[in-house]
Every structure is written in C-alpha cells, then in structure tokens.
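Participant: Curious how this folds, go ahead:
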Amino acid sequence: MSSRAVLAGLVAAAILLSVSLAWRGVERVRREREAAALVQKADARLGAGLLEAPALDRLQASTARAALSQALELGVSDDQRTHVEGELDYARAIEALEEGDLPKAETALDSARARLGWTARLRVLAGTLAWRRTDLAEATLHANAALSLAPDDPRALLLSGALALARGEPKAALAALEGLARRVPKSGYVADRLGRAREATGDLEGAEAAYRDAVRLNERDLEAWIDLGRALRAAHQPELSKTAFSTALAAAHTPGEEAQARLGRGLAAMDLGLADAAAADFQRAADLAPNDPAPALALGDLYLRARRIDEALVYYREATDRDGQDPTAWLKLGNALVADAALDDAVRAFDKALALAPDLAAAHNGRGAALMHAGHPDAARKAFERAAALDPTDANPWLNLGLLDEAAHDEAAAREDWRAALARDPGSEVARAKLDAPAAR
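Facilitator: Modelled structure (predicted):
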C-alpha cells in the first residue's frame, strides 16, 4: 500500500474518532441536561410548600423518586451524585411514611442523613417519624433542631406548633402557629391548626374565626369543617354546627372521615332535639368505625338523656368493649349504673376509670355518689373532697357534700357547701333552692 493511501486511511480514522468523540460529548451533555431537569422536577415535588402539600405525606414522593432514579440512570455529574442519591433516599422515606411503613422510612432517612448530613427538612422528617411513634420528646428535639437550622422554615414551625399542642403547651403552639400564619396567610391547613391552638388557650371566638378562615381558603378541607362544627356547637349554635358537619360529610372520602362527620352531625342534631336523626348518624358512625368508642358513647348519652337507661347501658357497655382503656367510657357507664341504682357495679366502673385516669375528678365524684346512695357516707365524703380538690371549678362535689351534711343534720356545714356550689355555678337551681329554703328549727 502506498504511503499516500496509508496517510488517507489515518486521516479518515482520525476524522471518525473525532466525530465519535464529539457525538459522545454531545450525548453526554444531553443526558446530563436531561438528568438535571429530572433532578429539578424532583426538587420541586419534594420542596413543595404548605399550600400545595400541607403535610409531608402529601408530597408527590413517588413522582420525585422516579425522576431521581431516572436521573441517576442517565448520569449526573460527580459533584452532584451524592446530593441526588441523598434526595432519592429522602423521597423513599417520604414514600414509606405515606404507606405507614415507619421502619422503612427510618432506614431511608438514615441513608439520606449519611449522604446529606442533618438538614432542616431531614430534621422535620425525623421529628414527624418520632411523633408517629408517639415519642414526643425525640420529636421535639428534632423540631427544635430544624428551627435552629432554619428559623423561618414553614414545615419546622408547623411541626413545632403541633407538637406543643400534643404536649399540652397551647401558648407555645400559638406562638409558633401565629408566626406561621403570617408567613403563609393563604393556607387553610395552617389556619385550621391556628384555630386549634387558640381553642386550647381558651380563645373560642378566635378559634371560630380561624376555622372560618380555613374553610374559606379550602372549602374541601374536611378537618377544618369538623373543627368549625365543633366550635359552633361549643358556642351553642347547633344549627350552624349541623350544617358544618354536613359539609364535612360531603367532603369525606374514607370510612373514618365519614364516621367523624356523622358523629359530629349527630351531636348537633341531639342538641336540636332531633333524636331520630342523631341516632341514625351515631349508628352509622358506629358501623363505620367499629373500634371507636365515641359513637357508642354518643348513643348512650342520647338514650340516657331520654331516661331510657336500659338502652343507655347497652351502648355504654359496648363502648367499654370497644376500648377498655378509655376512662370516659367507664365514667359514663358508672353514671348510668348510678341512675339504674346498680350501685356496686357503679363503684366498680368508677374504679376502672380511676385506674386509667387517677386524677379524673368526675370519676371521684361519681364514685362518691354511688357510695353515698349505698349508705357509705364516710367513703363518699373522701371521694367528694378529692373531686373538689382536683377540679376547683366544678360545683357537683359541693352539691353532693351538701347532701351528705344535710343527711347528717349539720345545717351550717350544708349551707356552706351550697354556697360553695353556687359560687362555682351561679345558675345552679339546686344550690339556690337549698339556700332559699327556710332553716330547720
């Protein structure tokens, strides 16, 4: 072969190599750009604000995971790989949270932290997972750490406020949620949580206003309608309350949501004297939520109010069967048993309530009533005094102490008891009648 031919071959090979390398370079750039676009898409999903995704488990984590996985397959730059892999772990953790698989979420979170270190949103996720495990102390630690990293982070503020409510610290919750509401004024979810904080501090008018803001901002927010219905019922507006719960019912998508709405609407109907409508809603709620004692308790209350004690007892017992760890169920069963003159059974029911909640003042008072009617005045007095000490605002223990002292012919002590009851409940007709009655001679 001539030297010219050899040279031509070498030139052609060089040209082909150059074209190949150029094509590869173009293809690499194209793939990196496509990968970058996918990463950007995933970041938008995972970084969505409270307006788009008020709770972590409402983030489009599966979409983000798919985009990040595809980006890694296409190839990302070396300086981006660790970040993308960490974000993929975060997406997997959120996805597991949505599925309710907490161990899987914890594992993915650990992987994300190993790659990214502690970031504010990883702290928020860790706090959320700890809260799901009912570990309020650890959840609070993570929430505080998130705020130290990003003091204005909306999700950190939301978590901090919610945890403060769960810890029984409504003022701290209010501070966090008021600040958040100023930053995200158009979020119905935030307005609803602000209402809960106001309600917990005793600001019922402010709570109702916040709940109204919540449903105005998001007419399909079932939780906000339920909270508004509850607030209106507490404000003695049963007709408006019933309407709010009916709206919540229209927004319900799951059996649990329907049960909540029907229970609330039934309570409002009961307040309006619509016994049949209330019973229908309570029964449907009981069918939808077979493990929840609340609908059975509501049915018991409905029949007790109608003095249908036998039927009330059936439903109160059903409530204790549904959840034997609910002190309220045992308390209400005890009260109904007192009304039925089944005094020994009543004492046992109150004892079970107090074993679960030793400081439940109403249970001490009910136990005292059962003991008083059973002819045990000394034990009854101790129970009434304990109830009065636990709840200084309740007139009932003082009314009962008055009955005890009256039965013991200690008129002076009885009148002091009536005065104490009237001071706590100026509308008490029993206390007023006792004090207005002529003194015995």
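Participant: When you work out contacts or count neighbours from here on, use the C-alpha atoms and nothing else.
Facilitator: Will do.
Participant: Now for the closest residue to residue 333 other than its chain neighbours: which residues touch it?
Facilitator: Leaving aside its sequence neighbours, residue 333 sits nearest to residue 316 (CA to CA, 6 or more residues apart in numbering; 5.2 Å). Residues counted as contacts of residue 316 (CA atoms under 8 Å, 6 or more residues apart in numbering) are 296, 297, 300, 329, 330, 332, 333.
Participant: what about burial for the residues you listed, which qualify?
Facilitator: Buried subset of the contacts of residue 316 (neighbour count, 16 or more other CA atoms under 10 Å): 296, 297, 300, 329, 330, 332, 333.
Participant: re the thing from before, is the residue nearest to residue 333 in a helix, a strand, or coil?
Facilitator: The three-state label given to residue 316 by DSSP: H, G, I helix; E, B strand; the rest coil is helix.
Participant: do you know how far it is from residue 245?
Facilitator: Per CA to CA, to the nearest Å, residue 316 is found 24 Å from residue 245.
Participant: which parts of stretch 295-307 are buried?
Facilitator: Within stretch 295-307, the residues scored as buried using 16+ other CA under 10 Å are 295, 296, 297, 298, 299, 300, 301, 302, 303, 304.
Participant: So which of these sit within helices?
Facilitator: 295, 296, 297, 298, 299, 300, 301, 302, 303, 304 (DSSP state H).
Participant: who's in contact with the last one?
Facilitator: Counting by CA under 8 Å, 6+ apart, residue 304 touches 311, 312, 336.
Participant: Please pick the buried ones from those residues.
Facilitator: Taking 16+ other CA under 10 Å as the criterion, what is buried in the contacts of residue 304 is 311, 312, 336.
Participant: which residues does the first one contact?
Facilitator: Pointing back at residue 311 there. 300, 303, 304.
Participant: and the buried ones among the contacts of residue 304 as JSON lines, adding secondary structure and distance to residue 172?
Facilitator: Listed next are these as JSON lines, based on DSSP: H, G, I helix; E, B strand; the rest coil; distance: CA to CA, whole Å:
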{"residue": "311", "secondary structure": "helix", "distance to residue 172": "44"}
{"residue": "312", "secondary structure": "helix", "distance to residue 172": "40"}
{"residue": "336", "secondary structure": "helix", "distance to residue 172": "39"}
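Participant: Distance to residue 63 added to the residues you listed, as CSV?
Facilitator: Listed next are these as CSV, based on distance: CA to CA, whole Å:
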residue, distance to residue 63
311, 52
312, 51
336, 54
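Participant: one more to line up against the first:
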Amino acid sequence: MLRLPSLAVALLLLLAPRAAPGAESAAPAASPSPTPLTQEAKAAAERGAAAFARGDFKSARKAFAELRERMPGHPAALVNLASAEFRLGNGKEAAKLLDEAVHRDPDAPAPWLTLGIVRVSIDDLDGALAALAQAAYLDPNNPRAHAYLGVALGRKGWNDAAEGAFRRALELDPDAADTHFNLSLSYLQRNPPATELARRHYFRARDLGSKPDPQIEKRLEEAPAP
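Facilitator: Predicted coordinates:
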C-alpha cells in the first residue's frame, strides 16, 4: 500500500510574513495578518504554537479556538485549528475548517496542501485530488504537494499519473524516502512490472531510512534476472 509521506501538517503562524512558495525551513510556514494582532490574539497564537510543537494537541486546539474567536475568519487561524483537530483524529472537522480557509484565501498554497493531506487521510480522494492539484499549481516547486498528489492518484488507481507526480517530487527532493518507496510500488504495479526500476527505488528508500516491506522484498527476490 502507498505510504503517506512522513510530513507534518502545516502549521501557519500569525507572527511573521508568509514564506515564499516552495521555501523550506525548520519553522512552520507563516501567513500574514491583515490587521495588527491584539496582545490577546498574539498570546493565544504563541500558546497554541508552543503546545503544538510539544505534541500537546488538546492544549493547542484550545488556544487556536481562542485565536479563531479573536480573529474570526482569518485563514491562518482556521488552518492552525484544523491542524490541531487533524492531529487529534478529527479529520472531518479539520476538512471543514480548511474548506473555509481556502475559500477566504484561495491563492495561498499551504491551506490547499493541508486540505489535500487531510482529505487523503479521510479517504476523500476526489476532494484530495482537487486540493492537491491546486496546491501544486500555486506552488509548483514544493515536493510535498507532488508527493501527496501521487498518493491520491495512486489510490484512485491512476498509476501512470501517480508515477509522474512521484518523479516530479523526487526531482525537487531526491532524498525523500517515502516517495522513493511509493514510486517503487508504482513500478511494481505496471503490467508487466518494471522490476529493476522498482528495485532501484525500493533500496534507495531503505538507504534513506524507510522501513522494510516483506511483500515487496519477496516480489523483488522472485523476479527473474534482467
């Protein structure tokens, strides 16, 4: 089965300007506030971010719910709350919040990407495809958008398109173990299987830290020599 890339759902903060599309950093992506933050809103954002960072998602949800009350309709407040809900297993509630976020700020790629990730997780593949395609369109150099798009395409059974998305993701991030794994699985699903290509990407994934998959290894061992 295709693996979801091991990437955190985006957490958008209200405390700095929005990062440029495709920019990667150790910190979460940021989104600007259209109005100055009140001290109360800033404190809620900081409490939520700190709780999220330490894995206390219930406290993060509480703080981000307060932030949403203080800044109703602000896309970043909605995405923050959705991220906490998602981590608490409330995927459908997270998707509702993210639907509102992308409606309010349709040109921001991070909410679309987060919405796509959430919709993949709740098996809403059509919704995931729409969101992830938009994320990749708005931020074409973001490997995460292409990697998750490949997962959604693969789960729909559209293997050729999934391969293309995985290859694009690896062009942008050659060391993404989960994407190498997923591409190897896609190659094995060809008819006939592209065994040597699958072998190359599977063992590259293992070199990068991916967990072994006994079924794939058995298929590779049983494959005839080229």
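Participant: related to what we said a few turns ago, quickly name whichever of the ones in helices among the buried residues of stretch 295-307 of the first structure is closest to residue 203 of the first structure.
Facilitator: Set against residue 203 of the first structure, the nearest of those by CA to CA is residue 298 (26.1 Å).
Participant: ok, now which ones touch the closest one?
Facilitator: By CA under 8 Å, 6+ apart, the neighbours of residue 298 of the first structure are 263, 267, 282.
Participant: hmm, try it at 10 Å
Facilitator: Residue 298 of the first structure makes contact with 263-264, 266-267, 270, 278-279, 281-283, 286, 304, 312, 315-316, 319 under the criterion CA atoms under 10 Å, 6 or more residues apart in numbering.
Participant: cool, and residue 313 of the first structure?
Facilitator: Contacts of residue 313 of the first structure by CA under 10 Å, 6+ apart are 297, 299-301, 303-304, 319, 332-337, 340.
Participant: so what's residue 51 of the first structure closest to, chain neighbours aside?
Facilitator: Nearest non-adjacent residue to residue 51 of the first structure, counting by CA to CA, 6+ apart: residue 187, 5.4 Å away.
Participant: What is the aligned counterpart of that neighbour in the second structure?
Facilitator: With TM-score structural alignment as the criterion, residue 187 of the first structure lines up with residue 142 in the second structure.
Participant: repeat for residue 250 of the first structure
Facilitator: Aligning on TM-score structural alignment places residue 250 of the first structure opposite residue 207 in the second structure.
Participant: distance of the residue nearest to residue 130 of the second structure when sequence neighbours are not counted from residue 102 of the second structure?
Facilitator: Once flanking residues are discounted, residue 130 of the second structure sits nearest to residue 116: 7.7 Å by CA to CA, 6+ apart. From residue 116 of the second structure across to residue 102 of the second structure, the span is 11 Å (CA to CA).
Participant: thought residue 120 of the first structure was touching residue 47?
Facilitator: No - here residue 120 of the first structure does not reach residue 47: they are 11.7 Å apart, not a contact under CA atoms under 10 Å.
Participant: secondary structure element for the closest residue to residue 362 of the first structure other than its chain neighbours?
Facilitator: Nearest residue to residue 362 of the first structure, sequence neighbours excluded (CA to CA, 6+ apart): residue 387, at 6.6 Å. Per DSSP states H and E, residue 387 of the first structure falls inside helix 377-390.
Participant: Look up the counterpart of that helix in the second structure, residue range please.
Facilitator: Going by TM-score structural alignment: helix 377-390 of the first structure matches no residues.
Participant: Off-centre distance for the very next helix or strand once past that helix?
Facilitator: As assigned by DSSP H and E, the chain's next helix or strand after helix 377-390 of the first structure is helix 396-407. In terms of CA atoms, centre = their mean, to the nearest Å, the centre of helix 396-407 of the first structure is found 39 Å from the chain centre.
Participant: Output the contacting helices and strands for helix 396-407 of the first structure.
Facilitator: Here helix 396-407 of the first structure touches helix 361-373, helix 377-390, helix 411-424, helix 429-436, going by 3 or more CA pairs under 10 Å, 6 or more residues apart in numbering; DSSP states H and E.
Participant: Could I get the buried residue list for the first one?
Facilitator: Read that as helix 361-373 of the first structure. Buried residues in helix 361-373 of the first structure (16+ other CA under 10 Å): 361, 362, 363, 364, 365, 366, 367, 368, 369, 370, 371, 372.
Participant: I'd like those laid out as JSON lines, including distance to residue 92 of the first structure.
Facilitator: Shown next, in JSON lines, are the buried residues of helix 361-373 of the first structure (distance: CA to CA, whole Å):
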{"residue": "361", "distance to residue 92 of the first structure": "47"}
{"residue": "362", "distance to residue 92 of the first structure": "47"}
{"residue": "363", "distance to residue 92 of the first structure": "47"}
{"residue": "364", "distance to residue 92 of the first structure": "50"}
{"residue": "365", "distance to residue 92 of the first structure": "52"}
{"residue": "366", "distance to residue 92 of the first structure": "52"}
{"residue": "367", "distance to residue 92 of the first structure": "53"}
{"residue": "368", "distance to residue 92 of the first structure": "56"}
{"residue": "369", "distance to residue 92 of the first structure": "57"}
{"residue": "370", "distance to residue 92 of the first structure": "57"}
{"residue": "371", "distance to residue 92 of the first structure": "58"}
{"residue": "372", "distance to residue 92 of the first structure": "61"}
